[in-house]
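K.L.:
when you get a sec, could you give me coordinates for this:
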Amino acid sequence: MIWLLRIDDALDDAGATVTLRFASGEYRDPDGYGWRVGIQQAGLYRAGLFAGDIIRNASRSGYGETTLINVDGRFDYLADVAMDGRVAVLSLATDDGVEEAWRGTVSRVGFERGIVSITLRDPIELLQLPHPNTRYAGTNVAPDGLEGTDDDIGGTVKPRLYGQTRNAAPVLVNEQKLIYQISDIDCTVIAVYDNGVRLDFAGTYDSAEDLENEGPLPGFWEDWQPPRGKWRRYQGYIRLGTPPSGQLTVAANGAQQLAGDVMAAIASDAGQTLHSDDVATLNALGQLRMLVTDETSTADLLDRIAVSVGGYWRIDATGTIRAGVIEPPTAPVLTLRKHQILQITREATGAGDNGLPVGAVVVEADPIEVTQTDLAGAVTEGRRARLEKAVREAVATSTATQARHPLAGELRISSRLATRAEGKAVADRVLALTSVRRDSVTVEARVTSAAGLRIGKGLRLETPRLGYSAGRNFLIVGREIDASNNRLTLTLWG
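P.N.:
Got it, this is the predicted structure:
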């Protein structure tokens, strides 16, 4: 076995593009390239997916380090090569061919004591950086401007709407002209409320210039009781004709509202791509409400969506984001048998936090941003009841599981799905998945036994250990390669 590390599109000291090829032994590839021998340790690399609390033994991808022997200075030239951020591919060459084991990007290169260390990071690390946002410049010169002042909102993150929002408090960006903003990307404000009472819509502006130069008519009091007034809109802005008498809230819809389209838009803003097949899968699950008002990472936003739909997300070997719903493991691509397994352990036989099957699933759906109890007298009792609660709950219960496992727990999902009906569909699906036995297993095998296994693929275990003599299908949710010791550790769920 020979370990191979390839780094694409690096730049040499003259600025020319070069491909770097290193090997742990003598190797010439089918294209005739001779790889430079020098890999001392191929490193330890981990890949995984995020699946919220449904698959508790899954863990995110990580990074590793490959070291090169440089006692004779053969790799000193790498100090003048720019390779940070470039794609790096770790592969294993055997008599059966070359199998890609891990793909990521170069983080840094270090030189010390006759060793060159190349630290590789997983593509997910780019998504753990702050999600791209804009901030208010604080440059208003009264009475003009849409950026606030340094004395109020200057320097704060602008709100950004993905999907829908309901009963959200917009940001006052121009106090003199009563202009508010709910999103720094295009959306449609569909309703404005003052203390729970819906205000009259007076039309759409054609431009930001019109927004600043022309206010809506003030309107009239009804029976001399506020709230009163009218409002107009332009993209993510609204302008009032009369100061609000109480809490101002809005309802708005973004350009994308279905779950897959929302995730794709978030990924795109971060320079990433969600696989087109997965967009359609997620879209079938319903609409999302995602109003971002503070600095957060892109990964956190993707997490919220995966949790909302009872699903998962990860990055595949091509750097594309993959996402979907968790399903029972089927169609294994490989069967591991006793002679191939070095170690095996089972952590749980249920998806609950106590290691037991789940007896009930509660999905918190239909979220609103601001809860209110102090409302105007004209607000109906039904609306009062809705505005008192941040979410509505959809519940699915398995009496059979609760009878078999009296200690079966409840799985609670905080969802951004827009309706309780959509939440109920998730609750039913997740309950069917988790109310039965689900084993969490860790298996250590030789790399040559399963080098081609990937996250999200099916694996079948057949071994007398742990009662798997008849075989059981699992989903691969974690994969750790210890290249130095030629070991592969698989985290399995099923």
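K.L.:
could you use CA atoms for every contact and neighbour count after this?
P.N.:
OK.
K.L.:
strands of the stretch 101-250 of the chain, residue ranges please.
P.N.:
115-121, 139-141, 144-149, 160-168, 171-174, 179-181, 187-194, 197-198, 200-204, 230-234, 237-240, 248-254 (DSSP state E, counting those that start in this stretch).
K.L.:
another for comparison:
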Amino acid sequence: MIILLTVLALDASNAAVTLRFSDGKYIDDDGNPFSPRIAKPALVSVIANDGGLFAMFAGSSIGDIALDNTDGRLDYLADYAVDGRAATVSVFEGGTVTDRFVGTVGRMTEQDGQVIFALKARQETLGNQHPLDTYAGTNVLPAGIEGTADTISGNVKPKVFGDCRNMSPVLVNSALLIYQVSSRADCVITAVYDDGIRLSNYQVNGALSVGATSIAVDTGIGDIPAGARVMFSNHQTIYTVATGLAAGIIELGTGLAVAVPNNAFLEVVDFYADTTALQFTDYFVDGDHGAGDTSVAVASGVGAIIAGDKVSFGSHVAIYSVATGLSGGVVILDDGLVEAVGDGDVVHVLGTDSPALWGSFQGYFRLSAKPFGAVTCDAISVNGSGVVHKAGDVLALLADEVGFTVDSSGVAEINGAGVLGRYVDSAATTLELFNKVMASVAGFYYFVGGEIFLNLLAAPASTEDWQLQDWEIISISRSATGLGSNGLPIYSVQCQFDRIETVQASIDGNVSSYWRQRLKTQYREQTGVDSAVLTRHPLSILLKIESLLRYSGNVATLLARLMPIVKVRRDVVDVVVDRVRVKSYLIGSTGKIFNDRLGYSAGRKLVLIGYKIDDDLGQVTLSLFG
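P.N.:
Below you'll find the model as predicted:
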């Protein structure tokens, strides 16, 4: 066996070079020789990370690797840039090269005739701040969606991952009442609220069965043209409109996947085509007008304002009917202004070119009138195939933003845990975001090479994947007989779920009592309990999970999976074996361990959750539970 180290570096002239070292003679398939300089191989530790739920999961690490420099021939490295550069530790054995660890160099030091590379696990790079854009503050009102220098300049732009509810969006244009809840292009606004009241342009007129394509809608203000994408409030499927709104009917291109109840809300996804359309304004007020005025002068604009249209002004919440259409630069309202409007105030024409109450483009939305109270919204991630809100897909979105690949089979497994959302509106590390999602579903992740692998926590399989006999074990130790933080079984799991981002104590009086109470509490809660465990183990504990899962059914499944794992004896053990006894290290696999001292004479099935490789001693320490 030969240990190999490759490091991608920049030389003294800033040119990219690959450094290659080994602990024996080796030339790769491309004819590149490795310098036999490795004096002490790194101690590689690959331990799964579960986001902090259980103490047995610690995360991966790698120690220092030392190169012999007693002859000074590596002194040239002092002029090389290696910090933060990719590094790979591999082994050549039996004619095959296997990557042991893929990460980066933390630092390079010299000591006692050695050049020492301190290596960092790929997982450690997740500890960097997750990439978030900031507002430029460059608006020249009424134009712009970057805020002004004295408002939000320098603040981070929020991001939505998955299904997020009741967020407080950022007001990016105060003149046009444009808000932003996500800077990602894959975001769709699904609902907007004013002081807890849902603002909606249309509602379904009559209950609809699965497969229906003809949709009757109550009269609204605004258009639903052919080609528009729409969603219903009772499920998260996006439909394309085949025939636009006419005589109170729209025709969908495909039948309903879920039955829709009468009065369900109907929203147009991405009403605006782009950010230019989002900022388009028909007219501005020309001069100051006092409360009670019915005659309002407007500056020349594009389009007509005709009798019967409805208009609003950017300065206040009222909507007015037009008695006499635009003529000679003046419109006559049916009723007098309830508040004064000033010169340059925006005039919103609520006709076929504007949504009645709000319209969106990606993570932006625009209101037609000044809100009464606090503005909040719901949003969801989408792609060309539909919504993206399953747990594994959300993890993949987060990983993709920082250049990591997630194993597709792991994504599918974690998706089985259900729907969730992660809203990011302040500085956070990718590790914090990743861990929160993983802890929400009681799963774990680890790195193999440069790829992230995912698993849901599960009891040992009924049939083992491999065995270790007593005579093969160098040493074995047991650190716990339960998964509680005190090493005992857990008698109850309490799961908080269905997170809302903005808790509201002050809510409009017309809000339903259920929704009023819901907006006052950040989470709902479900609990699994086995009182017999507490009787047997009086010191057993309650495990609390603050989960991002959205639906109670998903939480019920989580508790049904987790309680049988945590309420019984679960040994947490470390087994040291000769390295040649372990041919593969598949985290999540089930092994059967035979050991008389720990009472495993008949064999005990345990799940592999990590390993430590010490090539200096030729040993592997396996970390297991079960």
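K.L.:
after superposition, what is the TM-score?
P.N.:
TM-score for the superposed chains, counting by TM-score structural alignment, normalised by the length of structure 1: 0.89, backed by 486 aligned residues with a C-alpha RMSD of 2.9 Å.
K.L.:
how about the strands of the stretch 101-250 of structure 1 in a markdown table, adding mean neighbour count and distance to F50 of structure 1?
P.N.:
Output for the strands of the stretch 101-250 of structure 1, formatted as a markdown table (neighbours: other C-alpha atoms under 10 Å; distance: least, C-alpha to C-alpha, whole Å):
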| stretch | mean neighbour count | distance to F50 of structure 1 |
| --- | --- | --- |
| strand 115-121 | 22 | 17 |
| strand 139-141 | 14 | 41 |
| strand 144-149 | 21 | 37 |
| strand 160-168 | 24 | 21 |
| strand 171-174 | 22 | 33 |
| strand 179-181 | 23 | 33 |
| strand 187-194 | 20 | 29 |
| strand 197-198 | 20 | 40 |
| strand 200-204 | 16 | 42 |
| strand 230-234 | 23 | 38 |
| strand 237-240 | 25 | 35 |
| strand 248-254 | 22 | 26 |
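K.L.:
how many neighbours does G618 of structure 2 have?
P.N.:
11 (other C-alpha atoms under 10 Å).
K.L.:
for the one 4 residues further on, same thing?
P.N.:
Using other C-alpha under 10 Å, L622 of structure 2 has 24 neighbouring residues.
K.L.:
looks to me like it is in a helix.
P.N.:
No: counting by DSSP: H, G, I helix; E, B strand; the rest coil, L622 of structure 2 is not part of a helix but strand.
K.L.:
give me the mean distance between the longest helix along structure 2 and structure 1.
P.N.:
Assignment by DSSP state H gives helix 552-566 as the longest helix of structure 2. Helix 552-566 of structure 2, aligned to structure 1 and superposed, deviates on average by 1.3 Å (mean C-alpha distance after the TM-score superposition for structure 1).
K.L.:
as JSON lines, the strands of the stretch 101-250 of structure 1 with distance to Q340 of structure 1 would be great.
P.N.:
Formatted as JSON lines, these follow (distance: least, C-alpha to C-alpha, whole Å):
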{"stretch": "strand 115-121", "distance to Q340 of structure 1": "29"}
{"stretch": "strand 139-141", "distance to Q340 of structure 1": "67"}
{"stretch": "strand 144-149", "distance to Q340 of structure 1": "63"}
{"stretch": "strand 160-168", "distance to Q340 of structure 1": "47"}
{"stretch": "strand 171-174", "distance to Q340 of structure 1": "60"}
{"stretch": "strand 179-181", "distance to Q340 of structure 1": "60"}
{"stretch": "strand 187-194", "distance to Q340 of structure 1": "56"}
{"stretch": "strand 197-198", "distance to Q340 of structure 1": "67"}
{"stretch": "strand 200-204", "distance to Q340 of structure 1": "68"}
{"stretch": "strand 230-234", "distance to Q340 of structure 1": "64"}
{"stretch": "strand 237-240", "distance to Q340 of structure 1": "62"}
{"stretch": "strand 248-254", "distance to Q340 of structure 1": "52"}
